[in-house]
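Q: turn this into a model:
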Amino acid sequence: MRSLHKENRSPFIVLVLLWFMGIGHMTAQITDQPETAVPAEGEEEPIYWTVKAHRPDAQLMDIKAIDKKGNRHEVRAIQQSSDASMLSVKAMVDGEALPIKLVEKGGEQFYPVKAIDHDGFLIGIKAETETGGLLDVKGVSQTGNIVHLRAINKYLKYYNIIAISPEGKVYDVKGLKMLDTPVETVINGVRIFAHVKSLAQ
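A: Okay, the predicted model is just below:
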């Protein structure tokens, strides 16, 4: 895999993606407030896909959101309708569905994957090993507007990130860039490099 870098993308593709995701002014300060995990009256019941890390030669590992107290929270891809071509990926924390994004990496080699609460606090996204250990989930490379996410162990062995539906369908979980700028938007004071979505393989 090659390192992250900018690539020119078709304006048409960018416009289609912007329309599809309903995102307007990408560089503006926005308040992406957490969503309740309980649907409002009259809304369609969402379908929750589990999010896992895997390699063909290894067992599946759960992806968790780890707060500052060390509490482990579920991470889910959420299907809101029969159109399942692209799913939001959220951290389910205390009854709220928090957005998960790739944030600015600062001096790090890879882009961190974090959940963001309404106060702008970052919650780590990790893969949980069968022995209870935790592996960082990072954006490690980029192809066009897609950022490849991997769980990484201490030997720099990579694990793919996937979402699995209750019926056993498998989607990739990827970072999605829409602009050729280092910062896509600002959410609750946090500068965002890319969005995290589950996409049909």
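Q: going forward, measure contacts and count neighbours with C-alpha atoms only.
A: Noted.
Q: what segments of the chain are helices?
A: 11-21 (DSSP state H).
Q: list the contacts of Ser85.
A: Leu199, Ala200 (CA atoms under 8 Å, 6 or more residues apart in numbering).
Q: if we go to 6 Å?
A: Shown in contact with Ser85 (CA atoms under 6 Å, 6 or more residues apart in numbering): Ala200.
Q: with Ser88 instead?
A: Neighbouring residues of Ser88 by CA under 6 Å, 6+ apart: Ala77, Ile78, Lys197.
Q: can you pick the most crowded of those residues?
A: Counting neighbours by other CA atoms under 10 Å, Ala77 leads the contacts of Ser88 with 27 neighbours.
Q: so that residue touches Met86, yeah?
A: No - judged on CA atoms under 6 Å, Ala77 makes no contact with Met86 at a distance of 9.4 Å.
Q: how many other residues sit next to Ala127?
A: Count around Ala127 with other CA under 10 Å applied: 28.
Q: from Pro11, how far out is the closest residue to it other than its chain neighbours?
A: Using CA to CA, 6 or more residues apart in numbering and skipping the chain neighbours, the partner closest in space to Ala127 is Ile63 (4.5 Å). Using CA to CA, to the nearest Å, one gets 34 Å for the distance from Ile63 to Pro11.
Q: again with Val140
A: 25 Å.
Q: so Lys90 touches Val113, yeah?
A: No - using CA under 6 Å, Lys90 makes no contact with Val113, being 11.5 Å away.
Q: more neighbours, Ile63 and Pro11?
A: Ile63 (29 against 11).
Q: how about the contacts made by the more buried one?
A: Val51, Lys52, Lys126, Ala127.
Q: 7 Å instead?
A: For Ile63, the contacting residues are Val51, Lys52, Ala53, Val75, Ile125, Lys126, Ala127, Glu128, by CA atoms under 7 Å, 6 or more residues apart in numbering.
Q: to compare against the first, here's the next sequence to fold:
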Amino acid sequence: MKQYILICLSVSICFNVGNSQKNTTENEEFKEIIWHVKAFKPEMKYLKIKAIDKKGRMYDVKAIQNSEQTSFLDVKAFVKGKRLPVKMLVGEEKYHPVKAIDEEGNILDIKAITEGGIVLPVKGVSKSGNIVHIRAIDEGIIFYNVVAVSPDGTTNAVKGIKLKPGNIETTIHGIDVFAHIKSIPQVSY
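A: Here you go, the predicted model:
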């Protein structure tokens, strides 16, 4: 019997410390909402999604909602007080690896972590037009969806987005990027 895991983003609200006004005017700045990356089984056991550096240190990966719109959210790794871009890199193998990139061009792995400490790679596995489908991969044969869940329970898919034709979307700190990682509305079939 196959078990399926959905990788989800749980949510907490972070307030802009510099803004002391109360929420009474239309022009007030939007209070940023941070979506924490988690994985869960149908039994609702959560798995962590982390950025892992070369020394094995783990950091949070989150989707960031910084306005009322929820259709296109940034996904970032929170490393030592900085928000690093999470991107899909140009791959040499069958699948494109999902990684975070720091200011010096160092790459951090993006992984799903099971309760037993098993580390699952997160990769771009197939492409539909400009969308690249991302999955956590268990033993190379079981693929788990990656989604974002809002505070009200609405879900977005976490996908790779291609804006340009060809293999290289952009280059960040010397690293070739295949696609940007975003949280977008799910398509119903």
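Q: TM-score for the pair, please.
A: TM-score for the superposed chains, counting by TM-score structural alignment, normalised by the length of the second structure: 0.79, backed by 164 aligned residues with a CA RMSD of 2.1 Å.
Q: can you tell me the closest non-neighbouring residue to the residue nearest the centre of the second structure?
A: Residue closest to the average C-alpha location in the second structure (CA atoms, centre = their mean): Val75, at 4.5 Å. Spatial nearest neighbour of Val75 of the second structure, excluding adjacent residues (CA to CA, 6+ apart): Ala63 at 4.2 Å.
Q: ok, now how distant is the residue nearest to Ala127 of the first structure from Lys157 of the first structure?
A: 16 Å.
Q: Ala53 of the first structure too?
A: In terms of CA to CA, Ala53 of the first structure sits 12 Å off from Lys157 of the first structure.
Q: which of those two has more neighbours?
A: Ala53 (27 against 10).
Q: run a quick neighbour tally on the residue opposite Ile47 of the first structure in the second structure once aligned.
A: In the second structure, the residue matched to Ile47 of the first structure (TM-score structural alignment) is Ile33. Ile33 of the second structure has 20 neighbours, counted by other CA under 10 Å.
Q: I'd say Ile33 of the second structure and Asn16 touch.
A: No - at 9.9 Å, Ile33 of the second structure does not count as touching Asn16 under the criterion of CA atoms under 7 Å.
Q: what's stretch 188-196 of the first structure in contact with?
A: 30-32, 89, 100-104, 118-120, 174-177, 182-186.
Q: buried only: go through the residues you listed for me.
A: Buried members of the contacts of stretch 188-196 of the first structure, scored by 16 or more other CA atoms under 10 Å, are 89, 100-104, 118, 120, 174-177, 183-186.
Q: closest to Glu167 of the first structure among those?
A: The nearest member of these to Glu167 of the first structure, counting by CA to CA, is Val89 at 17.9 Å.
Q: show me the contacts for the aligned partner of that closest one in the second structure.
A: Counting by TM-score structural alignment, Val89 of the first structure corresponds to Val75 in the second structure. Contact analysis of Val75 of the second structure by CA under 7 Å, 6+ apart lists Lys62, Ala63, Ile64, Val86, Ile181, Lys182.
Q: ok, Ile7 of the second structure next?
A: With CA under 7 Å, 6+ apart, Ile7 of the second structure has these contacts: Lys38, Ala39, Phe40, Tyr144, Asn145, Val146, Val147.
Q: those, buried ones only, as a PyMOL selection?
A: Selection of buried members from the contacts of Ile7 of the second structure for PyMOL, criterion 16+ other CA under 10 Å:
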select buried, resi 38+39+40+144+145+146+147
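Q: out of the contacts of Ile7 of the second structure, flag the one nearest to Pro121 of the second structure.
A: Of the contacts of Ile7 of the second structure, the one sitting nearest to Pro121 of the second structure (CA to CA) turns out to be Tyr144, at 10.5 Å.
Q: map that closest one onto the first structure.
A: Correspondence of Tyr144 of the second structure to the first structure, assessed by TM-score structural alignment: Tyr159.
Q: isn't that match right up against Pro56?
A: No - contact criterion CA under 7 Å: Tyr159 of the first structure and Pro56 do not qualify, at 9.1 Å.
Q: so which bit of the first structure is stretch 170-177 of the second structure matched to?
A: Counting by TM-score structural alignment, stretch 170-177 of the second structure sits on residues 185-192 of the first structure.
Q: buried set for the matching stretch?
A: Buried residues in stretch 185-192 of the first structure (16+ other CA under 10 Å): Thr185, Val186, Ile187, Asn188, Val190, Arg191, Ile192.
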